[in-house]
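Engineer: Need the 3D shape of this:
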Amino acid sequence: MKFAHLMTTTLLLLAANAAVAETTLRIGIQDDPDMLDPHRSRTYSGRLVYTALCDKLVDVNPDLTYAPQLATAWNWSEDGKTLTMTLRDGVTFHDGEVFDAAAVKFNLDRARTLPDSLRKSELASVESVEVIDAKTVEIKVKQPDATLISQLSDRAGMMLAPKASATDVASRPVCSGPYKFVQRVQQDRIVLERFDNYWNKQAYHFDKVIFLPIPDTSVRLANLRSGDLDIIERVAPTDVKTAKADSHVQVFSTPGLGYMQLMYNTNNGDKANTPMGKDKRVRKAFELAIDRDAINQVVFEGLYAPSAQPFPKNSPYYDKDLPLPTRDVEASK
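Structural biologist: Next up is the predicted model:
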């Protein structure tokens, strides 16, 4: 059973003092990122920080289509085994190093070969990365890979400054995003400041962005309502009514890509030797007995959308021919 997380809720406090809001944006996040190295990190909260800190080769639009970021264009060879990317001109890293094809090769090779890289599996299809000229790079794959562009729109495609990344990255990451690293105090805050040489700096107006990890959802909301925070993420469904009742708070909900699922062990060791693992009729009966709407209403305050697939309805991969199963207790017996 798959239960799609189609609502990601964010709250924005209407700042009483516009001058302060234009200077510093304080964001309450659910947990402290593990490490600020896109090739080695695993946390969702780290992704939130990277959005301000590290540009990627490819971005994703709200309608889930791909958009240029550090790569302005890309195309596949006829055999689907060579991806050629044209890179954005006039981009520099936060330390002044120039972004070019050699930097792309450094990053993709690092992500593929670093001993503790968590991006290895995401780039497993890549055979080599070749520099054609300063603004052109070719990525050769072992076999056609329809997922590669998607991988390059996430942490596998984030670019670090090669010279600054020769040693420890996590303690002071140097990227090319709209904000550059200033300070990190573990379990307390991550401070970024606006990068004046950013290629699209006119789109960013805050002088500083501060990420503050606050694990307790109710405490995060209380800090927002008191004015100590400007934005919080991953609002608990049980807190949404309270937030909506506060005239100083705005609630924003948007379709997300996360989902919850139940998985069956059907062929992995002795623990698969159960009626659920070996008899598809039992699994079908369980599927028919589930009341997805009840789960949504009771657990998630009706904020999420039940589904039978891992894609939201606004995804180009959503299958309209895969209907949501209707609960039928009699048929499940």
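Engineer: all contacts plus neighbour counts: C-alpha atoms, from now on.
Structural biologist: OK.
Engineer: nearest spatial neighbour of residue 80, skipping sequence neighbours?
Structural biologist: Using Cα to Cα, 6 or more residues apart in numbering and skipping residues adjacent in sequence, the residue nearest residue 80 is residue 144, 5.0 Å away.
Engineer: does that neighbour really touch residue 83, like I thought?
Structural biologist: No. Using Cα atoms under 8 Å, residue 144 is not in contact with residue 83; the gap is 9.8 Å.
Engineer: now the helices for this structure?
Structural biologist: All helices of the chain, identified by DSSP state H, fall at 18-23, 44-53, 101-113, 148-152, 217-226, 240-245, 275-278, 280-289, 292-300, 329-332.
Engineer: So which elements touch the fifth one?
Structural biologist: Just to be clear, that refers to helix 217-226. In terms of contacts (3 or more Cα pairs under 8 Å, 6 or more residues apart in numbering; DSSP states H and E), helix 217-226 is packed against strand 231-233.
Engineer: I'd like the structure of this one too, to check against the first:
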Amino acid sequence: MNRSRTRHPSALRRPTLMRAGVAVLATGALTSLAACGGGGEGGGGTSSQSPSDTLTFAYDADAAPTGYDPLEYSQGQFTFFSALYDSLFVTQPDGTVAPSLVTEFSNNEDDTQTTLTLRDGVTFADGSELTAEVVKANLDRRNDADLEAYGALATGGASEIVDVAAPDPQTVVITWAQPQASPENNLTDTAGVVVGPDGLADPATLETTPDGSGAYTLNAGQTTRASTYALDKKDEAWNADEWAYDTVVFNVITDPQALANAVISGQADIATILKPTTIDMVEQRSSLAKVGGTIVGFPVIDKTGATNPAFADERVRQAISHAIDREAIVEQLHPG
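Structural biologist: A predicted model of the protein is given here:
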């Protein structure tokens, strides 16, 4: 008999505005984005919303510099994209991984094949429904070098996928190049995001128009790229009740002093990554939450050596990792 593991989520996920590795500054009695969680990045607000219905998030970088294809970004951007898109699995506030678009999953005996059962009643911004074929079409983009989120799933990656099948509308079967005892970790947050059929058919449209199944949609009229991103909640979304705010606005404020001033003056409810020089000033009037830290990485996408043959040799990649002076990075880039 084949050994299998099947997990059933005990409850719907509680989406969070903040992810690990980001410092958050919140004012007074700020409530979280999710009904029972926290998380996200934004700022600004709309005149039609009352303060209790709008969360303003001051973000220290452009949330979507190349458009709204979440797979073009790394894990750090999931704070923003998690409101617009759903993922197969998501990271919980305590660091564990839970199913989201997946309701249950199991491995075969040798951990080389994972079977996913998808959630019913999930609809994308383009009006289409979540199916196994849509998930397969997403994962079949994994060797696109422009999709940073799929680095580990692509050929040569640490969690390489060799085949994705859709035997029925609600079932996805993933075959791995190597045994994966915890396959959910490979399909979490950004790596597990599912884009709608219209966005898949013409990815160029994602430069201006998101196509996700998330609890929020982009308010184009209130959005100015690289400055302000306004998101409105969809009451019909499958997990709408799990998100507390009708509107979330991400204001891009790259200057550390201006970012701190936005919190102190009440222009922002939450701000990210405050610099050491401004923390003391802001802490006198607001609550400071320290979450994780800053991660500096050197991901190698060219693991097949297509651009530089040397990178195809695992020993070369390991040598680069050993040669990096980690202490120097901390001292020079992140003192204190």
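Engineer: Please state their TM-score.
Structural biologist: With the length set by TM-score structural alignment, normalised by the length of the first structure, the two chains reach a TM-score of 0.71; 266 aligned residues with a Cα RMSD of 3.2 Å.
Engineer: From residue 108 of the first structure, how far off is the residue nearest to residue 80 of the first structure?
Structural biologist: Distance, residue 144 of the first structure to residue 108 of the first structure, by Cα to Cα, to the nearest Å: 18 Å.
Engineer: Which one's more surrounded, these two?
Structural biologist: The neighbour comparison of residue 144 of the first structure against residue 108 (other Cα atoms under 10 Å) goes to residue 108, with 23 against 17.
Engineer: how about the more buried one, what's its partner in the second structure?
Structural biologist: Using TM-score structural alignment, the equivalent of residue 108 of the first structure in the second structure is residue 139.
Engineer: need the contact list for the nearest residue to that match once chain neighbours are set aside.
Structural biologist: Leaving aside its chain neighbours, residue 139 of the second structure sits nearest to residue 164 (7.3 Å; criterion: Cα to Cα, 6+ apart). Neighbouring residues of residue 164 of the second structure by Cα atoms under 8 Å, 6 or more residues apart in numbering: 136, 139, 140, 172, 173, 174, 175.
Engineer: Which of these sits closest to residue 183 of the second structure?
Structural biologist: residue 174 (9.4 Å; Cα to Cα).
Engineer: Spatially central residue for the second structure, please.
Structural biologist: Centrality entry for the second structure: nearest residue to the mean C-alpha point is residue 78, 2.0 Å, by Cα atoms, centre = their mean.
Engineer: The first structure: which residue goes with that one?
Structural biologist: With TM-score structural alignment as the criterion, residue 78 of the second structure lines up with residue 47 in the first structure.
Engineer: So what touches stretch 238-245 of the first structure?
Structural biologist: Stretch 238-245 of the first structure is contacted from outside by 11, 218, 221, 249, 250, 251, 300, 301, using Cα under 8 Å, 6+ apart.
Engineer: ok so, going back, which position in the second structure aligns with the residue nearest to residue 80 of the first structure?
Structural biologist: Alignment note (TM-score structural alignment): residue 144 of the first structure maps to residue 179 of the second structure.
Engineer: Residue 190 of the first structure too?
Structural biologist: Under the alignment by TM-score structural alignment, residue 190 of the first structure pairs with residue 229 in the second structure.
Engineer: Give me the number of neighbouring residues for that match.
Structural biologist: Counted by other Cα under 10 Å, the residues lying close to residue 229 of the second structure total 28.
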